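Trainee: Below are the sequence and a predicted model for it; my questions follow.
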Amino acid sequence: MSRAAAQVDALRRALARETEPSSDFDLNPETVLPPGRTLRPAGVLAGFLPGADGLDLLLTKRSPRLKHHPGQIAFPGGKQDEGDADPVAAALREAREEVGLDPAQVEILDTLPTHETVTGFRVTPVVALIRDPFAPVPEPGEVAEIFRVPFDHVMEPARYSVQYRRWRGQRRYYYTVPFGPYYIWGATARMLHALARRMGS
């Protein structure tokens, strides 16, 4: 069995395990969230594709000119629009728009439990395989860069650390999993950490 095939099998086993929803507030248990809050549905694509030594994860660096989260590392994806059947459809549509990924090249493995963000979204991470050949095309004005991270880097819980920043007058703790010049943190790192924990269970 090839390295990539073994990693796909490990992914499938991990996705079959039950876990709880996650949140940007997981590391800040003192935060009191309004019980009647309304969260907007969204979907992101955690897409793995063949690399030089096994699978790689496809990620983007957002344009520094964007109003929200400029320059941050993110999955392809976004909010669910009226025309989207569900968050999975939203993730696929956004991936086509942001990185030029044809949905026909995507094999969806499963979804992770939802993740609540500080910006009021309920995000569904869609874990999938991307079939070659795929030549990514960044969406002008929204995506500054498209890059890959090795499977073993993001699926190893020991590579994650907890850091904090001042946010609304308080310390906000979050996960990070840097890779070279890319500072992967916040919601993206938290969702990846949830998957990495499943892999290690």
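Mentor: Nice, thanks for sending it over. Numbers count the residues shown, from 1 in each chain.
Trainee: can we go C-alpha only for contacts and neighbour counts from here?
Mentor: Will do.
Trainee: Could I get the buried residue list for the top strand by length along the chain?
Mentor: Scanning the chain for the strand with the most residues, using DSSP state E, yields strand 40-51. Across strand 40-51, burial judged by 16 or more other CA atoms under 10 Å covers Pro41, Ala42, Gly43, Val44, Leu45, Ala46, Gly47, Phe48, Leu49, Pro50.
Trainee: put this beside the first:
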Amino acid sequence: MSREWVVSRLKDHVPGRRAAPRENPRGDDDLNPEMRAEMADKPLKAAAVLVPLVDRPQGMTVLLTKRTDHLHDHAGQISFPGGRIDAADADAIAAALRETEEETGLTRDFIDLVGQLDTYVTRTGFEVTPLVGLVSPGFDLKPEAFEVAEIFEVPLAYFLDPQSRRTESRIWQGRTRFFYVYPYQHYYIWGATAGMLNNLAEVLALTAPAAAAES
């Protein structure tokens, strides 16, 4: 899959023009419609993440982080680099790039922002803007020791294969909650991260040219 094809698939998803309206974002309620009523009036905290696609010679990969086990929220989970949009941040783009550098050491001079996925609303009250960036190789990583236990890459082709995605469920607060899962090697990628990866797969997989799909 070439860089040019990925950019062409994201041409209608330009950063700054893809924020989904509050009335119809993506979110944890995609598979759990009964959550919509309780999430509808919840105050939302603005956040942004980078969806980093590393342009490797052998094929694009998705860069992900594993959170440390001692964190209060989402300990040990797989996530994209990112976090809350602070008052000092000019916008979601600034927040995503800042958080990425703070968490992973990946600096913005290696990142070319090429797209923006649908806004994702979490059950915990975050309204997340996912920004897609093509990352040039040659960068050095320095995980933030308190928050990031590991940084790793997964082939982008894995997420574009419909066979890679599963739907699983757990009992949460007495109710069955459904969510997407991408199990890769010993990593268990689920929740909001899996939901945004599913959105990425939807965007990139549509009408993929045969040559691009095989490259």
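Mentor: Ah, there it is. All values reported here derive from a predicted model rather than from experimental measurement.
Trainee: Need the TM-score from the superposition.
Mentor: TM-score of the superposed chains, computed with TM-score structural alignment, normalised by the length of the first structure, equals 0.91; 196 aligned residues with a CA RMSD of 1.6 Å.
Trainee: Widest-spaced pair of the buried residues of strand 40-51 of the first structure?
Mentor: Pro41 and Pro50 (29.7 Å; CA to CA).
Trainee: tell me the contacts of whatever residue of the second structure lines up with Ala74 of the first structure?
Mentor: Ala74 of the first structure maps onto Ser79 of the second structure when the alignment is built from TM-score structural alignment. Residues in contact with Ser79 of the second structure (CA atoms under 8 Å, 6 or more residues apart in numbering) are Leu64, Thr65, Lys66, Arg67, Ile189, Thr193.
Trainee: what does Phe126 of the second structure give?
Mentor: Leu44, Lys45, Ala46, Ala47, Tyr120.
Trainee: close enough to count as contact, the first one and Tyr120?
Mentor: No: using CA atoms under 8 Å as the test, Leu44 of the second structure is too far from Tyr120 to be in contact (11.0 Å).
Trainee: mind checking the longest helix of the first structure?
Mentor: In the first structure, assigned by DSSP state H, the helix with the most residues is helix 186-200.
Trainee: And Gly47 of the first structure? What does it align with in the second structure?
Mentor: Counting by TM-score structural alignment, the partner of Gly47 of the first structure is Pro52.
Trainee: brain fart, Ala10 of the first structure
Mentor: The alignment partner of Ala10 of the first structure in the second structure, by TM-score structural alignment, is Trp5.
Trainee: Equivalent analysis for Arg37 of the first structure, please.
Mentor: So Arg37 of the first structure corresponds to Lys42, using TM-score structural alignment.
Trainee: Count the neighbours of that match for me.
Mentor: 12 (other CA atoms under 10 Å).
Trainee: Strand 40-51 and the helix or strand harbouring Leu55 of the first structure, what's the angle between them?
Mentor: Following DSSP states H and E, the helix or strand that holds Leu55 of the first structure is strand 54-62. For strand 54-62 of the first structure against strand 40-51, the angle by axes from the mean of the first three to the mean of the last three CA atoms, to 10 degrees is 130 degrees.
Trainee: Next secondary structure after strand 54-62 of the first structure?
Mentor: Following strand 54-62 of the first structure in sequence, per DSSP H and E, is strand 73-74.
Trainee: circling back: who wins on neighbours among the contacts of Ser79 of the second structure?
Mentor: Arg67 leads these on contacts (other CA under 10 Å) with 25 neighbours.
Trainee: all helices of the first structure, in order?
Mentor: Going by DSSP H, the first structure shows helices at 3-15, 87-99, 151-154, 186-200.
Trainee: Columns distance to Val127 of the first structure on top of the ones you listed, output as a markdown table?
Mentor: Output for the helices of the first structure, formatted as a markdown table (distance: least, CA to CA, whole Å):
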| stretch | distance to Val127 of the first structure |
| --- | --- |
| helix 3-15 | 9 |
| helix 87-99 | 10 |
| helix 151-154 | 13 |
| helix 186-200 | 9 |
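Trainee: any idea which of those is most buried?
Mentor: helix 87-99 (a mean of 23; mean count of other CA atoms under 10 Å).
Trainee: how close does that helix sit to the second structure?
Mentor: Its matched residues in the second structure lie on average 0.7 Å from helix 87-99 of the first structure after superposition (mean CA distance after the TM-score superposition for the first structure).
Trainee: before we move on, the earlier item: next up, the contacts around the match of Ala10 of the first structure.
Mentor: Contacts for Trp5 of the second structure were tallied using CA under 8 Å, 6+ apart; they are Ala212.
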